[in-house]
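K.L.:
Fold the stuff below for me.
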Amino acid sequence: MEQHSRLRRHMSEQIGIIGGGIVGVALARELSASGAEVTVLEKEARLSEHQTGHNSGVVHAGLYYAPGSLKATLCAKGRVQIREFCEEKGLPYREVGKLVVAVDESELGALAEIERRSRENGVPNLARIDEVAKLREIEPHVAGVAAVHSPHTAVVDYASITDAMGQDVRAAGGRVLLHTEVTAMRMENGRVRVITTAGEYLFDRVIAAAGLQSDVVAKMVGADPSPKILPFRGEYWELRHDRTDLVSGMIYPVPDPRFPFLGVHFTRGVYDNVHVGPNAVPALAREGYRWLRMSPKDTWDSLTWPGAWPLAKQHWRMGVDEISGSLIKPLYFRKAQRFVPDLRLSDLDVKSGAGVRAQAWGKDGALLDDFAVDQVGPVTILRNAPSPAATSSIAIAQYVIEHYLTVPAS
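P.N.:
The predicted model follows:
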């Protein structure tokens, strides 16, 4: 009731949403439910073309995030909301469970920190496992000395969820415009004129959930150039169909706390395929899903950003390791085999695609860890919305509305 009361404040407004990923469409759905006149502007031919449609489909339970952070708070809320949405729409939602595994004693300290964060974040039914036999009851082929188990970590089809949200937007009278790339914005008497490849639109407010292009959109309205988006490609291999029994649910490594990526892991998807990955290699284009997809401008912009040298100085060894694994299959395989010794090189059947993560980084080279939002007059910009943004999408939408749209637009 309180949420709908907040939403009713926007019933007379015309609101433009830039970006047709799950966060943008979740925003449009929340606002259109209030009676606001909402228009989603998406440059591609379909919704969820980029990050939403190129991830592992995991509904995160909140194991990793700093207690009290936006990630932790919104992930806990969003997980329940995504489950309820899938139940309402008859979409698949499978709690396959996740093991975060310490392969040797050197990782026990970091595993204990994951356990501490998980418990502070209220991860449901979390269990610490210190006996190999019990590990094998959950994942018969896993290797390790200890783990934390999150039985309610789930998998879904985020592209289908986004499509269903888009149907709700249309049913409430909103518009979802595809093939509509935003090229410029300008303020006009407290409103925002948005120029696109398909025409011009005048809105009372604009919310940009543009992912890989979020800093480009921010520049259009004179926002701080920092943080900038550094695209990281994550590549997946898929297990051969006759070897998917090696993995029952999800097997994750203990992540390196210095880096905002989780490392190569195993995930049984919502349709029972099992993929291995992703790695994290710098992409040579914002939408560089393959090594051959290059953008000299995007690459030059990254190399000349003030944060480039500090980042390279701190993480060059990891960068070399990730790039080597991308180019040399046996190196990638060995990372995965640490957790599943029965894995064979031939089990990595095909590269099943890749995603590009829109990772925000500052001028000092620091990679932003938490969600980040900017406000420039009547324009609200999501500057950093990496994983678990899909899990948290409905909660992010409600957070943005409550904290950024409850004040006058001008």
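K.L.:
from here on, contacts and neighbour counts on C-alpha atoms
P.N.:
Fine.
K.L.:
so where's the longest strand in this protein?
P.N.:
strand 348-361 (DSSP state E).
K.L.:
and that strand, what does it pack onto?
P.N.:
Applying 3 or more CA pairs under 8 Å, 6 or more residues apart in numbering; DSSP states H and E, one finds that strand 348-361 contacts strand 228-239, strand 379-384.
K.L.:
Which elements pack onto the last one?
P.N.:
Looking back up the chat, that one is strand 379-384. Strand 379-384 is packed against strand 205-208, helix 214-220, strand 348-361, strand 372-376, with contacts defined by 3+ CA pairs under 8 Å, 6+ apart.
K.L.:
Next SSE downstream of that strand?
P.N.:
Next along the chain after strand 379-384, taking DSSP states H and E as the criterion, comes helix 393-404.
K.L.:
and that following helix, how far from the chain's centre?
P.N.:
In this view, helix 393-404 has its centroid 16 Å away from the chain centroid, taken as CA atoms, centre = their mean, to the nearest Å.
K.L.:
Next, the structure of the following sequence, for comparison with the previous one:
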Amino acid sequence: MRDVIVVGGGIVGLATAYEILRRRPGADLLVVEKEAEVAQHQTGHNSGVIHAGVYYAPGSLKARFCTEGAARTREFCREHSIPFSDTGKLVVATSPIEVTRLEALTERARANGLAVTPLSGADLREREPHVTGLAALHVHATGITDYVSVCRSLASAVSASGGEVRTSTAVTRLDELAGKVTVTVSQNGWETAESARLVIVCAGLQADRLAAMSGLNHGADAFRIVPFRGEYFRLPASRNDLIDTLIYPVPDPDLPFLGVHLTRMIDGGITVGPNAVLGLSREGYRKGSVSLRDLADLTRFPGTWRVAQNHWRTGLSEQHSSLSRRTYLELIRRYCPELTVDDLLPEPAGIRAQAVLRDGTLVHDFLIRRTDRTVHVCNAPSPAATSAFPIAAHVADLAGVAA
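P.N.:
Reported below is the predicted structural model:
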């Protein structure tokens, strides 16, 4: 019987395995990942941003973990020669209501202990000549990296510490007994069973289904992962000098999405996105992808309908931007008016695993649930990549793995 099985080869799962082996050298630890390689879903389909923690409610897990996580991420990148860059970020207000929201965001950032500098419209234009707005907030501590490279280095470190990372291995069943958890896995069409004293599940887009296997997703506390497809574009190489910092709009405080932004990537290019369109397939990255199973889960869950009822205007707007590049472009031209539709080149989409409760609440914070011998990370969208190391430490604490 193994000491620990970690389900999920994204950045949170691998960071958790890494943390456990750091605390308990020599532990018999197995990481199982259903894809052929690590970091194939949320971790490998994001903007690569090292977030500073400006948006998150003071005292929340996101606020607590993001700042620490950013420092730990940079430290890990230095140790493993993974490129990163401290670009900074400008949050740009383009309307009077956004100016008011920006003032509230400034106070929240300072409550979270962040160094930020308010800018006037003239200051903004002087700093970023191609960007326009009524006001802006300079967030100094934002950066960028390559989270797929971080995951590959984490997997190598886990293996070097005596752990095993097994890909192409899907979990089909969890059975918790008094002294162990039996994990049934499928590999190459064959089912086998592994047992462990402790199981930690970091399943991202499949988090609700794995939680249900442990009896943690029923009744009044039930949640569903609702996939939101984030569509990106990339600017042509001739535009790579358009911005020096990352450029973000002011987000709607009622939604957990940050809006369509311009992001300098670690490869030197600039991406545009993402929007947030309701997905009909949790892992269908191609436009128009539909999974009958995922669609059935969406339609049967009352929370989905309540989200639609509460946010239908936003949903229609996001769908419109998905169907029309010109409409999408207008989201960017609010703060970067010189871009044209010809500047929007294809870029792979991402899918955000967003937990939604039965009453239609979009879960803003990280959500972690547990049984006696399992810990489930149920909601870990952005900034989970930035926060992966402190999330891992928190999960290890909950699991009783002493530091």
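K.L.:
now whatever residue of the first structure lines up with residue 50 of the second structure: how far from residue 260 of the first structure?
P.N.:
In the first structure, residue 50 of the second structure lines up with residue 59, judged by TM-score structural alignment. Distance, residue 59 of the first structure to residue 260 of the first structure, using CA to CA, to the nearest Å: 18 Å.
K.L.:
Of the helices and strands packed on strand 348-361 of the first structure, give the one that comes closest to residue 84 of the first structure.
P.N.:
Nearest to residue 84 of the first structure, of all these, is strand 379-384, at 24.7 Å by CA to CA.
K.L.:
centre of the chain versus that closest one, how much separation?
P.N.:
A distance of 15 Å separates the centroid of the chain from that of strand 379-384 of the first structure, by CA atoms, centre = their mean.
K.L.:
Excluding sequence neighbours, find me the nearest residue to residue 186 of the second structure.
P.N.:
Nearest residue to residue 186 of the second structure, sequence neighbours excluded (CA to CA, 6 or more residues apart in numbering): residue 170, at 5.2 Å.
K.L.:
which residues does the aligned residue in the first structure for the one you found contact?
P.N.:
Under the alignment by TM-score structural alignment, residue 170 of the second structure pairs with residue 181 in the first structure. When contacts are counted by CA atoms under 8 Å, 6 or more residues apart in numbering, residue 181 of the first structure touches 41, 42, 43, 44, 196, 197, 198.
K.L.:
Which members of these occur in strands, if any?
P.N.:
Checking those against DSSP E, those in strands are 41, 196.
K.L.:
Wait, a strand at residue 200 of the first structure?
P.N.:
Yes - under DSSP: H, G, I helix; E, B strand; the rest coil, residue 200 of the first structure falls within a strand.
K.L.:
could you measure the residue nearest to residue 4 of the first structure when sequence neighbours are not counted against residue 150 of the first structure, distance?
P.N.:
Excluding the flanking residues, the one nearest residue 4 of the first structure by CA to CA, 6+ apart is residue 34, at 6.8 Å. Residue 34 of the first structure sits 36 Å away from residue 150 of the first structure when distances are taken as CA to CA.
K.L.:
Looking at the two, which one has more neighbours?
P.N.:
For the pair residue 34 of the first structure and residue 150, the greater number of neighbours falls to residue 150 (25 against 19), based on other CA atoms under 10 Å.
K.L.:
re the thing from before, the match of residue 170 of the second structure and residue 41 of the first structure, how far apart?
P.N.:
Plainly put, residue 181 of the first structure is 7 Å away from residue 41 of the first structure if you go by CA to CA.
K.L.:
residue in the first structure matching residue 295 of the second structure?
P.N.:
In the first structure, the residue paired with residue 295 of the second structure is residue 299, using TM-score structural alignment.
K.L.:
check which helix or strand covers its match.
P.N.:
Here residue 299 of the first structure sits within helix 296-303, counting by DSSP H and E.
K.L.:
Trace residue 133 of the first structure over to the second structure, please.
P.N.:
Match for residue 133 of the first structure (TM-score structural alignment): residue 122.
K.L.:
quick revisit: so which of the helices and strands packed on strand 379-384 of the first structure is nearest residue 99 of the first structure?
P.N.:
With CA to CA as the measure, strand 348-361 is the member of those nearest residue 99 of the first structure (20.7 Å).
K.L.:
Check which residues of that closest one are buried.
P.N.:
For strand 348-361 of the first structure, the neighbour count (16 or more other CA atoms under 10 Å) marks 348, 353, 354, 355, 356, 357, 358, 359, 360, 361 as buried.
K.L.:
If anything else comes up later, I'll come back, but that's it for now.
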